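>>> what follows is a predicted protein model with its sequence.
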Amino acid sequence: MAKDIATRGPNHVAIIMDGNGRWATQRGRPRLFGHHAGAKRVREIVEACPDLGVKYLTIFAFSTENWKRTQTEVAGLMSLFRRYIQREARALFEEGVRVRFIGDRMKLDDKLVTLMDELELLTAVNSKVHLTIALNYGGRDEVARATKRLAYEVAAGRLDPKDVDDETLPRFLDTYVLPDPDLVIRTSGEARISNFLLWQSAYAEYEFIDTLWPDFKADEFAGLIANYSERDRRFGAIKT
């Protein structure tokens, strides 16, 4: 069964990790307690990927809209990201995980950006699992930044406007080296995509589940992968 899932399952899974704050509130704890619990859950899901045939995993860690949260929560999250990278870097490298970050780094503090750069460099030789972390990421922001880079290429005479089509813009996206996601999962019971991988997910399958992210375990992940393997994906075509 596991072999069948790995054969017919998704190559690239993207996850909107939602519900950390509610998980903590249900336990009478501050929201940051939930974020710390959620960060620990990431390791289990990453480790489950190879046996499930998932080569690429992209997780939504912090959106461009999350800056609207309280200063205390934002500062706590930034501290958590720094500690996560420092704590997990060696294990990710040894487990064959290649880490990439997508999103606008300009608003992030220098220490965090340095740690991100170092982790990407450290794991650049790995290929067992490609883990992409979306940090200060928004789909609209990504498309706007990509369009700006494309416009500069046109203005510099390196790109003819007549040659711009739906295969041109993706070369300027943060995810230009990644395949599009096959399956997008959102935890916590919310049924919206929250500005995540808008261009890339045009033909992705979606799973909206009630489980809060800190409670999302590898067996439930495997079940969603199995569900995906039963879907009939036609990409707009009709079976003949």
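Cool, the structure landed.
>>> CA atoms for contacts and neighbours, from now on please.
Will do.
>>> and the helices in the chain?
For the chain, the helices defined by DSSP state H occupy 2-8, 20-26, 31-52, 71-94, 110-122, 139-155, 218-229.
>>> put this beside the first:
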Amino acid sequence: MDILQSIDRTRLPKHIAIIMDGNGRWAKERGQDRVYGHHEGVLSVREIVNGCAEIGIQYLTLYAFSTENWNRPKEEVNALMELLVNTIRKEVEELKKNNIKLHVIGDIESLPEVCQRELAEAKEITAGNNGLNLILALSYSSRWEIVEAAKKLAKDAMEGKLKPEDIDDKTFHSYLNTAEFPDPELMIRTSGEYRISNFLVYQLAYAEFYFTPVHWPEFRKPNLYEALLDYQQRERRFGKTSEQIQTTPQHA
């Protein structure tokens, strides 16, 4: 049976988050520089975005550039920013045609102005789409996001807009960059690393983790389907017992 046919489309995660790791290592293994790996990784982005849209995933968050990535060599950072701009320009019409809506989370103001303009334009062009929600995490880190949320909460409390004792999980979530999205149910990390690297720490509290040794430039639709099959074989209990889960529908 084809791997795609093995997937139960009634039990898909609404939201998948991916740490796209291994571009540099993949390039080095081939005697190329790291930038070459980033360019090749764009092909995987295109295929996985289309794959998620085709199968019916509602939200896909891609960890494209972390706040820590600013510490990489200047040449690599500049190349990544140029690649980001060029990719958005090339792909925005395809996103529009495929009914994909673009969102961005992170410290966007820290990006070069040309990146900010291209992102704003792409978001505007795709704003009317109602298919897959593609969320790019750019200049993003969870610690940055949580600190920013805490600052806004403190400011609103000082101004009397809310009482500290009224702050709960729902309130805090509304101050996060991801306030308009459901939390991911599945987090995929490529290239064999077993950590989440400051990515959606608050939101991944109940996500299933899937780690694969495949480097991101080689990650394609069959790899995505394997991750989905693995996800569907897991029991999501949310603190309950297996017996309780068997008598009620599982969260999907």
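That came in fine, so what should we check first? Here the structure is a predicted model, which means the values were calculated and not measured.
>>> can you calculate the TM-score here?
Scored by TM-score structural alignment, normalised by the length of the first structure, the superposition of the two chains gives a TM-score of 0.97; 240 aligned residues with a CA RMSD of 1.2 Å.
>>> next, count neighbours for the counterpart of residue 170 of the second structure in the first structure.
Per TM-score structural alignment, the equivalent position to residue 170 of the second structure in the first structure is residue 167. Using other CA atoms under 10 Å, residue 167 of the first structure has 8 neighbouring residues.
>>> tell me how far residue 167 of the first structure lies from residue 238 of the first structure.
Remark: distance between residue 167 of the first structure and residue 238 of the first structure (CA to CA, to the nearest Å) = 23 Å.
>>> tell me if I'm right that residue 22 of the second structure and residue 190 touch.
Yes - using CA atoms under 8 Å, residue 22 of the second structure is in contact with residue 190, at 6.8 Å.
>>> what is in contact with these two at once?
Taking CA atoms under 8 Å, 6 or more residues apart in numbering as the criterion, residue 22 of the second structure and residue 190 both touch 215-216.
>>> about what we covered before: want to throw the helices of the first structure into TSV with distance to residue 132 of the first structure and mean neighbour count?
Converted to TSV, the helices of the first structure look like this (distance: least, CA to CA, whole Å; neighbours: other CA atoms under 10 Å):
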stretch	distance to residue 132 of the first structure	mean neighbour count
helix 2-8	20	15
helix 20-26	20	18
helix 31-52	11	18
helix 71-94	12	15
helix 110-122	10	16
helix 139-155	15	16
helix 218-229	17	17
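>>> so which of those helices gets nearest residue 103 of the first structure?
Closest of these to residue 103 of the first structure is helix 139-155, at 7.0 Å (criterion: CA to CA).
>>> relative to the second structure, which residues correspond to the closest one?
Aligned using TM-score structural alignment, helix 139-155 of the first structure spans residues 142-158 in the second structure.
>>> who touches that stretch?
Residues outside stretch 142-158 of the second structure that contact it (CA under 8 Å, 6+ apart) are 106, 162-164, 172, 175-177, 198-202.
>>> do that again at 6 Å, thanks
Residues from elsewhere that reach stretch 142-158 of the second structure, judged by CA atoms under 6 Å, 6 or more residues apart in numbering: 163, 175-176, 198-201.
>>> just the buried residues of those residues.
175-176, 198-200 (16 or more other CA atoms under 10 Å).
>>> count the residues that sit near the aligned residue in the first structure for residue 214 of the second structure.
Matched to the first structure by TM-score structural alignment, residue 214 of the second structure sits across from residue 211. Residues within reach of residue 211 of the first structure, counting by other CA under 10 Å, total 17.
>>> which non-adjacent residue is nearest residue 211 of the first structure?
Leaving aside its chain neighbours, residue 211 of the first structure sits nearest to residue 188 (5.0 Å; criterion: CA to CA, 6 or more residues apart in numbering).
>>> contacting residues for that neighbour?
So residue 188 of the first structure contacts 18-19, 210-212 (CA under 6 Å, 6+ apart).
>>> please apply the same query to residue 21 of the second structure.
Residue 21 of the second structure touches 190-191, 216, counting by CA under 6 Å, 6+ apart.
>>> again, 8 Å this time
Counting by CA under 8 Å, 6+ apart, residue 21 of the second structure has contacts 189-191, 215-216.
>>> same check on residue 198 of the second structure?
With contact set as CA under 8 Å, 6+ apart, residue 198 of the second structure has these partners: 141-143.
>>> trace it over to the first structure, please.
When the first structure is aligned by TM-score structural alignment, the residue opposite residue 198 of the second structure is residue 195.
>>> any idea how far residue 135 of the second structure is from residue 19 of the second structure?
Distance from residue 19 of the second structure to residue 135 of the second structure, by CA to CA: 12 Å.
>>> and these two? which has more neighbours close in?
Using other CA under 10 Å, the more surrounded residue of residue 19 of the second structure and residue 135 is residue 19, with 23 against 20.
>>> OK, contacts around the more buried one?
For residue 19 of the second structure, the contacting residues are 62-64, 187-190, 196, by CA under 8 Å, 6+ apart.
>>> equivalent analysis for residue 201 of the second structure, please.
residue 142.
>>> the first structure: which residue goes with residue 100 of the second structure?
Per TM-score structural alignment, residue 100 of the second structure is aligned with residue 97.
>>> tell me, how many residues neighbour the nearest residue to that match once chain neighbours are set aside?
The shortest distance from residue 97 of the first structure to any residue other than its chain neighbours is 4.8 Å, reached at residue 129 (CA to CA, 6+ apart). Residue 129 of the first structure sits with 22 neighbouring residues when counted by other CA under 10 Å.
>>> go on, residue 110 of the second structure?
Other residues near residue 110 of the second structure number 13, with proximity taken as other CA under 10 Å.
>>> residue in the first structure matching it?
Here residue 110 of the second structure is matched to residue 107 in the first structure, going by TM-score structural alignment.
>>> can you check residue 20 of the second structure too?
Matched to the first structure by TM-score structural alignment, residue 20 of the second structure sits across from residue 17.
>>> quick check: its match touching residue 186?
Yes - with contact defined as CA under 8 Å, residue 17 of the first structure reaches residue 186; the gap is 6.4 Å.
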